[in-house]
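>>> compute the structure for the input listed below.
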Amino acid sequence: MIARIYRPARTAMQSGTANTERWLLEYEPEIPRQIEPLMGWTSSSDMRSQLKLWFDSEAEAVAYATRNGIAYRVEQPHEPKRRSISYSDNFKHSRVGQWTH
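Down below sits the predicted model:
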């Protein structure tokens, strides 16, 4: 069973950077999920799919995996391209574009 070590991206509903600084070790599912016939819920008998371990750094997560003999795959995060624009930049005298309202 292979574990994924990655830094989760922020959700679409998040404007901040909560839960994006720590690294997560998660197991890949061994058995596909099954649909329970009565209620229609998805279930799995794979208990490791419920396990999530949080680490402060990538090195700590890798050290834990090697110490416990866990096969792992490290996924490097994609850093977002952010432009730092403030609201007051709309009213600068040196603004390139003109007001269009």
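>>> for the rest of this, base every contact and every neighbour count on C-alpha atoms.
Will do.
>>> ranges for the strands of this structure?
2-6, 23-27, 34-35, 42-43, 52-55, 71-75 (DSSP state E).
>>> can you say which of these is packed in most?
strand 23-27 (a mean of 21; mean count of other C-alpha atoms under 10 Å).
>>> this one as well, want them side by side:
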Amino acid sequence: MVARIYQPAKTAMQSGTAKTHLWLFEYEPEAAREIDPLMGWTSSGDMNGQIQLRFATKDEAVAYAEKHKIPYQVFEPQPRAARPKAYSDNFRSNRVDGNWTH
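As a prediction, this is how the structure comes out:
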């Protein structure tokens, strides 16, 4: 029963970075999900898969795991590849990409 401690990535459906500043504590799945033969739904008997704790810092999440003697792995967040741009950047006077006129 190993736990994962990580910061979630930005969702692809939104441009904002909400809910990406907290650290998540989740258990790794112990067994693969099974398909119900009658309805076709996926299910699992692993109840720890439903637990998801949120912490303000990585140190708080690590302290929780050590206090309760839970083995854990910490996954550091990957840096974003591009800096966010605003629509108004297209019309800046000191634009580097070259002259752009209407």
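>>> TM-score of the superposition?
For these two chains in superposition, a TM-score of 0.88 is obtained (TM-score structural alignment, normalised by the length of structure 1); 100 aligned residues with a C-alpha RMSD of 1.8 Å.
>>> if we can go back for a sec, now render the strands of structure 1 as JSON lines, adding distance to residue 65 of structure 1.
Converted to JSON lines, those look like this (distance: least, C-alpha to C-alpha, whole Å):
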{"stretch": "strand 2-6", "distance to residue 65 of structure 1": "8"}
{"stretch": "strand 23-27", "distance to residue 65 of structure 1": "9"}
{"stretch": "strand 34-35", "distance to residue 65 of structure 1": "28"}
{"stretch": "strand 42-43", "distance to residue 65 of structure 1": "26"}
{"stretch": "strand 52-55", "distance to residue 65 of structure 1": "11"}
{"stretch": "strand 71-75", "distance to residue 65 of structure 1": "7"}
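>>> can you give me the helices in structure 2?
58-67 (DSSP state H).
>>> next, count neighbours for residue 70 of structure 1.
Residue 70 of structure 1 sits with 14 neighbouring residues when counted by other C-alpha atoms under 10 Å.
>>> contacts only, for residue 101 of structure 1.
With contacts defined as C-alpha atoms under 8 Å, 6 or more residues apart in numbering, residue 101 of structure 1 has no neighbours.
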